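Chemist: any chance you could fold what I've pasted below:
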Amino acid sequence: MSLLYADDECLNKPINHTRLNMHAVELFQPRAIAQATHIIKPLLVSADIPIEAGELSLFSTHPQTINLITPNQQLITIHRYNNGLSPMGMVLKSSDFDDLLTFLLDGEIPLYQLPTGELQIGLYLISLATHVCQLTLKSHSLINKSDIASLLKQINQPTGLFGELSNNLSGEYPPQLEMLCSTMNNLMNGIADDITPFIGLGPGLTPSFDDIIVGMLAVISGDHRFTTQMRQLKLAFEPLPLDLLTTKVSVSFLTYALQGKFSLLVQQVIKSFEKHNYRHSSIKNLVNYGHTSGSDLLLGIWLGIDRFVLRD
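Modeler: I've put the predicted structure just below:
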């Protein structure tokens, strides 16, 4: 079986166990875990998937994803094959995903994460002994701004709040986007400003402005020239009550983005831009991601390029 998700260079880093609370490991004694009879081996797992021994909760189910949540409110996302990989996720074969989803929807199922990081979902045990993908983005900024603008001007998919993506490439942006760029610039330069009006703003499971911010960070955070500014931005975000401002899924993506970690699909798009490959399948896949999330992410990527990385 061929894996279509990552280049070999992405598959070398072990899973990050730093989030594992060793005290919790010592005390973790599940009330009653039945002996697993079905072992599922993911096709791919993020190196930074949360590992927190204890009882999990089922947060949400969708045709392409299953979201679990740890006692410390960290999200673990199980993806169906060919639907990307998030920094908090793993990818299952479609048949395994369907079996698991059907099992979860049949009734109340005991859910646990073991000290090893493995997931036990009723009689199913999801192993982590598989390909591990490093999702920290390192960008070299070898991009052609005019070529990317020409590409995005051909994309007529709607964004969440600003009409078609193609109508937002002129450099003259709606006032809300101008204010967002100004606020981000202030925070990155240690100037006090309030970004909370933008967090959680817009439609979607991941609201539009959150997707735009993640897209901006995908360009900025991997560029070594912005190391100091990213440190300032993280400091500005640390005290914000993100859980009260936006959705749980969006909190996860924003938190990882501030650490320089992004979904594999976003990474593939950035890498395709660096290689001047504007026909890469990842671009079309991102455009079609969610109802408007893909277009909002691309709008954010463009704003990151136009207003920060390659500002005129």
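
Chemist: C-alpha from now on. contacts and neighbour counts both.
Modeler: Noted.

Chemist: which parts of the stretch 1-150 of the chain are strands?
Modeler: Secondary structure of the stretch 1-150 of the chain by DSSP state E, counting those that start in this stretch: the strands cover 38-40, 44-46, 54-55, 57-61, 65-69, 75-80, 89-92, 111-113, 119-121, 124-126, 132-133.

Chemist: and the first one, what does it pack against?
Modeler: Applying 3 or more Cα pairs under 8 Å, 6 or more residues apart in numbering; DSSP states H and E, we find strand 38-40 packed against strand 124-126.

Chemist: same for the strand it packs on, what does it pack against?
Modeler: Using 3+ Cα pairs under 8 Å, 6+ apart, the elements in contact with strand 124-126 are strand 38-40, strand 119-121.

Chemist: so how far is that strand from its chain's centroid?
Modeler: Taking Cα atoms, centre = their mean, to the nearest Å, one finds strand 124-126 lying 24 Å from the centre of the chain it belongs to.

Chemist: which parts of it are buried?
Modeler: Of the residues in strand 124-126, those buried by neighbour count under the rule 16 or more other Cα atoms under 10 Å are 124-126.

Chemist: what are the contacting residues of that strand?
Modeler: Strand 124-126 is contacted by residues 36-42, 100, 118-120 when judged by Cα atoms under 8 Å, 6 or more residues apart in numbering.

Chemist: hmm, try it at 6 Å
Modeler: With Cα atoms under 6 Å, 6 or more residues apart in numbering as the test, strand 124-126 has contacts from 36, 38-41, 118-119.

Chemist: same question for stretch 217-236.
Modeler: Contacts with stretch 217-236, where a contact means Cα under 6 Å, 6+ apart, come from 137-139, 187-190, 260, 304.

Chemist: from those, which would you call buried?
Modeler: If you count burial by 16+ other Cα under 10 Å, the buried members of the contacts of stretch 217-236 come out as 137-139, 187-188, 260, 304.

Chemist: which ones among those residues are found in helices?
Modeler: Secondary structure assignment (DSSP state H) places 187-188, 304 from the buried ones among the contacts of stretch 217-236 within helices.

Chemist: would you convert those into CSV that also reports distance to Asp194?
Modeler: Below are these laid out as CSV (distance: Cα to Cα, whole Å):
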residue, distance to Asp194
Leu187, 9
Met188, 12
Gly304, 19
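
Chemist: next, the structure of the following sequence, for comparison with the previous one:
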Amino acid sequence: MIKTDQICVIDALKIGDEVEDILEKSDSRLRVHSIFEHAINLINDSDWIITLLPEGYPAGPQAVILTQENFARFKSLGLGAADTFDFNKLIGTKKSQIIYRRSGDKPVPEDIIKAESNNTYFESLLSQKGNKNGLLGKDNMYSRYAAPILSEFQTLFLEQRFDEAGEKLLGLIGLGPGLTPSGDDFVLGVFAAIYSFGMNKDIISSLKNIMAQKAKNKTNIISYNMLRQGAMGGFIEWAEDMADAVIYGDPQQIEAAFSRMLKIGSSSGSDISAGILFGITNILALLKQKTTESH
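Modeler: Predicted coordinates for the structure are as follows:
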């Protein structure tokens, strides 16, 4: 553990709404899990991760946003993987803005026709500009593996067999390249669509319980943290912006949100977007089916 008593506290700009809870569970002692150019992952004894990011990057429930200068200061401490330190003695969060998740209280949009039109536009945009190296590609081995899983999910979802649909989604976890595999990113996008669409709690509960209980053993710990939060309605800001733009916005908002999504990882932004598209497409089909049945 490094000595923090002679180091000036580094104040955070923003913190995700799960950060304080994670710190309480670990008595604020964290270990450096991994270091990247623009992200530092810290982990506690219960395998929950806090990610340090410089300003300008999207924050999620487990993120701590620092100024560019303070992010550089932290990196200059020379901490390496497996080093431990007392987070509360090194990083100040008392004056930080808390980033609360937006999901959970959204109404089903009144203008379903507009949402359908937006979704069609989003599909075209994603096809033209998205990164095809992950699940968005039609001919690579990842998308070929995923195709029957997604087809079965669609059938089960329309039949309102949500537990079984959630089990099918587990087949995508750990699939594909990347620190967060393409399949994991796609599943996160599906959850973003479900929460942003204001779907009823039965659907959300069925899917999120399955993901929280079974995904941990199917992917790496960083990606599991992402999925666990997504299952509970916690997403990086740009993913929420993307889903909201398609459901409630207009083409200009969709384009602006997608341009930000493309900045996430190599193919992660495209794969999350593909999951959002898939989720919204299935939800629209379910709503249309319910409308037909009620007449």
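
Chemist: superposing both, give me the TM-score.
Modeler: Comparing the chains after superposition, counting by TM-score structural alignment, normalised by the length of the second structure, produces a TM-score of 0.78; 266 aligned residues with a Cα RMSD of 2.9 Å.

Chemist: if we can go back for a sec, looking at the helices and strands packed on strand 124-126 of the first structure, which is buried most?
Modeler: Comparing those by mean neighbour count (mean count of other Cα atoms under 10 Å), strand 119-121 ranks first with a mean of 23.

Chemist: tell me which other helices or strands that one touches.
Modeler: strand 111-113 (3 or more Cα pairs under 6 Å, 6 or more residues apart in numbering; DSSP states H and E).

Chemist: who touches the strand it packs on?
Modeler: Outside strand 111-113 of the first structure, the residues that touch it by Cα under 6 Å, 6+ apart are 53-56, 119-121.

Chemist: from those residues, pick the one nearest His79 of the first structure.
Modeler: Each of the contacts of strand 111-113 of the first structure was scored against His79 of the first structure by Cα to Cα, and Leu119 proved nearest at 14.1 Å.

Chemist: what's the separation between that closest one and Val249 of the first structure?
Modeler: Distance from Leu119 of the first structure to Val249 of the first structure, counting by Cα to Cα, to the nearest Å: 19 Å.

Chemist: kindly report the same for Val25 of the first structure.
Modeler: Separation of Val25 of the first structure from Val249 of the first structure (Cα to Cα) stands at 26 Å.

Chemist: neighbour count: those two, which is higher?
Modeler: Neighbours per residue, other Cα atoms under 10 Å: of Val25 of the first structure and Val249, the larger number sits with Val249, 20 against 15.

Chemist: how far away is the aligned partner of that one in the second structure from Ser266 of the second structure?
Modeler: Alignment of Val249 of the first structure against the second structure is given by TM-score structural alignment, with Ile222 as its counterpart. According to Cα to Cα, Ile222 of the second structure stands 16 Å off from Ser266 of the second structure.

Chemist: equivalent analysis for Gly78 of the second structure, please.
Modeler: 27 Å.

Chemist: these two: who's more crowded?
Modeler: Under the neighbour definition other Cα under 10 Å, Gly78 of the second structure and Ser266 were set side by side, and Ser266 has more, 15 against 9.

Chemist: distance of the residue nearest the centre of the second structure relative to Ile149 of the second structure?
Modeler: Closest to where the C-alpha atoms of the second structure average out (Cα atoms, centre = their mean) is Phe235, at 4.2 Å. If you measure Phe235 of the second structure against Ile149 of the second structure using Cα to Cα, the figure is 24 Å.

Chemist: what's the answer for Ile22 of the second structure, then?
Modeler: Taking Cα to Cα, one finds Ile22 of the second structure at 34 Å from Ile149 of the second structure.

Chemist: circling back to that earlier point, quick one: map the residue nearest to the centre of the second structure onto the first structure.
Modeler: Under the alignment (TM-score structural alignment), Phe235 of the second structure pairs with Phe262 of the first structure.

Chemist: OK, contacts around that match?
Modeler: Taking Cα under 6 Å, 6+ apart as the criterion, Phe262 of the first structure is in contact with Leu135.

Chemist: try Glu118 of the first structure
Modeler: 126-128.

Chemist: run the last query once more with 7 Å
Modeler: With contacts taken as Cα atoms under 7 Å, 6 or more residues apart in numbering, Glu118 of the first structure has the following neighbours: 125-128.

Chemist: adding distance to His79 of the first structure, write those out as a markdown table.
Modeler: What follows is the contacts of Glu118 of the first structure, written out as a markdown table (distance: Cα to Cα, whole Å):
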| residue | distance to His79 of the first structure |
| --- | --- |
| Leu125 | 16 |
| Ile126 | 13 |
| Ser127 | 15 |
| Leu128 | 14 |
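
Chemist: residue in the second structure paired with Phe198 of the first structure?
Modeler: Counting by TM-score structural alignment, Phe198 of the first structure corresponds to Leu172 in the second structure.

Chemist: out of everything not next to it in sequence, what's closest to its match?
Modeler: When the adjacent residues along the chain are set aside, Leu172 of the second structure lies closest to Gly183, with 4.7 Å between them (Cα to Cα, 6 or more residues apart in numbering).

Chemist: from Thr180 of the second structure, how far out is the match of Val249 of the first structure?
Modeler: Here the distance between Ile222 of the second structure and Thr180 of the second structure works out to 7 Å (Cα to Cα).

Chemist: try Tyr57 of the second structure
Modeler: When Cα to Cα is applied, the distance between Tyr57 of the second structure and Thr180 of the second structure equals 17 Å.

Chemist: higher neighbour count, these two?
Modeler: In this comparison of Tyr57 of the second structure against Thr180, neighbours counted by other Cα under 10 Å, the higher total goes to Thr180 at 24 against 18.
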